[in-house]
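>>> Prediction below, plus the sequence it came from.
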Amino acid sequence: MQYDTLRVSDAAIYYELRGHGPLLVLVGAPMGTRFFAPVADLLAADHTVLTTDPRGIGASVLDIPESDSTAAARAGDLARLIAHVDAGPAAVFGSSGGAVTALALAQHHPGVAHTVIAHEPPVNAVLPDRAERDAAIEDIIATYEAGDPAGAWKKFMINANIHEGPPPGPEPDAQQLADEAFWFRHEMRGTTYFEPDIPVLRDGPTKVRVALGTDSAGQLLDRTSHALAERLGQAVLPFPGGHIAFVMDPPGFAQRLREVLAAA
């Protein structure tokens, strides 16, 4: 594995590169390289796999730490990384906020990726109750800013219609707490308020597909995924597991992603 940082106009973007073969980019937000490492190692058997920490998260440091992270800004970083490694055009798999980054890449940098797979994108704009969902985001952020992270997480899970929280883990370290703060304060709005340009995403040079975990039925991202896919005139691509299945079952997820890329 190679790792380095790429200097962009307002940040240093950390990335990792492994394997050989066609370029495949795995991107999250706020999830960074460490979440994708197990599945990236598997996919590196037949792909050149690029992963990155999104701006303001992990080892990707902003010149002005309080800057907001928008999907368009993250897509610009991704376009520069793909050009920098000089192995494109790429297939891009984005999950959660990374799915929104991938959609913004297809929208604002057409042709940089030949294929984008947007896995469970949290895009409020495609929902009929968008105003209510936007208000919920503002309430979550306000709760965090009032000094109640646990309350903010509880409201986040209710809004996402996820009734089971993650299993107890070790106490978060300083970097994890910093990433959490950045996500609530500077990334959540810039992700969930993204405005998809449906004609560009549907008819542009990048093939865009929407994916959904089979265990995510009934959750908010089930609704956003189906709504976006319907607007694009397609059915959702089923993937195994739930929202972070690439963390929970890297072999099964890698197998499914290979199948989807082969069909694309």
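Arrived safely, thanks for sending. Numbers count the residues shown, from 1 in each chain.

>>> contacts and neighbour counts: CA atoms only from here.
Will do.

>>> how would you label the spatially most central residue of the chain: helix, strand or coil?
Central residue of the chain (CA atoms, centre = their mean): residue 98, 1.3 Å from the mean position. What DSSP: H, G, I helix; E, B strand; the rest coil gives for residue 98 is helix.

>>> so it makes contact with residue 29?
Yes: assessed by CA atoms under 8 Å, residue 98 is found in contact with residue 29 at 4.7 Å.

>>> Contacts for the one helix or strand residue 180 maps to, please.
Using DSSP states H and E, residue 180 sits in helix 174-182. The contact list for helix 174-182 (CA atoms under 8 Å, 6 or more residues apart in numbering) reads 30, 56-58.

>>> Put this next to the first one:
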Amino acid sequence: MTTHTLQGDGVALVYDVHGPLPTADGRPPLVLIGQPMDATGFRALVARMPERTTITYDPRGIGRSVRSDGRVEADPRVQAEDVHRLVAEVGGPVDLFASSGGAVTALALVAAHPGDVRTLVAHEPPLVRLLPDADVVLRAMAAVRAAYRDRGFGAGMAAFMALSNEPGELGEEFLERPAPDPAAFGLPTEDDGSREDPLLSERSQPIIDFVPDAEALRAAPTRVVLAVGEESREVLTGRTAVAAAELLGQQAAVFPSHHGGFMDGEHGWPGQPDAFAVRLREVLDAG
């Protein structure tokens, strides 16, 4: 692995290259991106795809990628330009596996720079506004941020986990439930005073508000595959993945495990990385 820094518009982007560039077999590099997760979340997946040159990075303002633009929000269009610069630096087009907020960034990238990506696998992008119950979900997310703002990380994350794990379409009754106990989720009950979490704070709002440009995505030469975890199809990010696939006139490709299915315990979230890597390889090779 080699680590590099790419100076961008108000950010020093840090990225890691695993394998040779240019690639040894002529296939494009495989870029792996998340949000708010940094490069460390892809360690298990990188290790299970040794035949590919893989590239991971820390998004703007996350981990090692320090911002100098005076802003804190995670804007998918701004981050798409960061990835565009990264692709130009390593040599495109690339294959791209993108998870969660990273998948939102990836959809913005393909719409704006369709020549950058050969195949995009967008895994469970939280495109809340595509849901029929978007109004309720948005109010529930506002309650998550309020819990974080008023009572700290444990309260905010407990509210987020209750929301993200709730199956099916949400109704008004969900908003009327009492606030969940952080201790029930193994979370801290004391407030450490921090309010800069990129998931629980207002920084994530542009991701939640993003609506992909379906016309641009359908017109792009990029093969776009929306992916959903077999265990998460009925919960929030699984439902948004299915809704995004329907927006593009396709069915979501089913992957093993859940929203963090490619992880092997990173960030305390065990998935099925062996099976996930097999499925990702299968989808990429089908293109």
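The structure has been received and is ready for your questions. What you see is a predicted model; the values in this text were computed from it and never measured.

>>> about what we covered before: now the contacts of helix 174-182 of the first structure in TSV, with distance to residue 220 of the first structure, secondary structure and neighbour count?
Below are the contacts of helix 174-182 of the first structure laid out as TSV (distance: CA to CA, whole Å; DSSP: H, G, I helix; E, B strand; the rest coil; neighbours: other CA atoms under 10 Å):
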residue	distance to residue 220 of the first structure	secondary structure	neighbour count
30	18	coil	24
56	26	coil	26
57	24	coil	26
58	27	coil	20
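
>>> Adding distance to residue 74 of the first structure, write those out as a markdown table.
Below are these laid out as a markdown table (distance: CA to CA, whole Å):
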| residue | distance to residue 74 of the first structure |
| --- | --- |
| 30 | 11 |
| 56 | 10 |
| 57 | 11 |
| 58 | 14 |
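
>>> With the second structure overlaid, how far apart is the helix or strand following the helix holding residue 180 of the first structure on average?
Sequence-wise, the next helix or strand downstream of helix 174-182 of the first structure (DSSP H and E) is helix 188-192. Compared with the second structure after fitting, helix 188-192 of the first structure deviates on average by 1.3 Å (mean CA distance after the TM-score superposition for the first structure).

>>> Can you check which part of the second structure helix 188-192 of the first structure sits on?
Aligned by TM-score structural alignment, helix 188-192 of the first structure falls on residues 204-208 of the second structure.

>>> Next, the buried residues of that stretch.
204-205, 207-208 (16 or more other CA atoms under 10 Å).

>>> what ranges do the helices span in the first structure?
Along the first structure, the segments classed as helices by DSSP state H run 33-43, 71-85, 97-108, 130-145, 149-160, 174-182, 188-192, 198-203, 220-231, 245-248, 250-263.

>>> do you know which of those lies nearest residue 1 of the first structure?
helix 33-43 (9.0 Å; CA to CA).

>>> circling back to that earlier point, which stretch among the helices of the first structure approaches residue 9 of the first structure most closely?
So among the helices of the first structure, helix 71-85 is nearest, using CA to CA, at 9.5 Å.

>>> Show where that closest one falls in the second structure, residue numbers please.
Aligning helix 71-85 of the first structure against the second structure (TM-score structural alignment) gives residues 76-90.

>>> Have a look at how far, on average, the matching stretch is from the first structure.
Stretch 76-90 of the second structure sits 0.8 Å off on average (mean CA distance after the TM-score superposition for the first structure).

>>> what's that stretch in contact with?
Under CA under 8 Å, 6+ apart, the answer for stretch 76-90 of the second structure is 6, 8, 13, 21, 59-60, 93-94, 101, 104-106, 108-109, 113, 116, 206-207, 210.

>>> Buried subset of those residues as a ChimeraX selection?
Buried subset of the contacts of stretch 76-90 of the second structure, written as a ChimeraX selection, criterion 16+ other CA under 10 Å:
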select :13,59,60,93,94,101,104,105,106,108,109,113,116,207,210
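
>>> From residue 215 of the second structure, how far out is the residue in the second structure that residue 243 of the first structure lines up against?
Matched across to the second structure, residue 243 of the first structure falls on residue 259, judged by TM-score structural alignment. Computed with CA to CA, to the nearest Å, the distance linking residue 259 of the second structure and residue 215 of the second structure is 27 Å.

>>> go on, residue 158 of the second structure?
Distance from residue 158 of the second structure to residue 215 of the second structure, by CA to CA: 37 Å.

>>> who has more neighbours, these two?
residue 158 (25 against 11; other CA atoms under 10 Å).

>>> which residue in the first structure lines up with the more buried one?
By TM-score structural alignment, residue 158 of the second structure lines up with residue 154.

>>> now do residue 98 of the second structure
Per TM-score structural alignment, residue 98 of the second structure is aligned with residue 94.

>>> Kindly report the same for residue 29 of the second structure.
So residue 29 of the second structure corresponds to residue 23, using TM-score structural alignment.

>>> Ok, residue 279 of the second structure next?
By TM-score structural alignment, residue 279 of the second structure lines up with residue 256.

>>> Number of residues surrounding its match?
Residue 256 of the first structure: 15 neighbours (other CA under 10 Å).

>>> Isn't it up against residue 239?
Yes: using CA under 8 Å, residue 256 of the first structure makes contact with residue 239 at a distance of 6.6 Å.

>>> Check the offset of stretch 123-138 of the first structure from the chain's centre.
How far stretch 123-138 of the first structure lies from its chain's middle: 18 Å, per CA atoms, centre = their mean, to the nearest Å.
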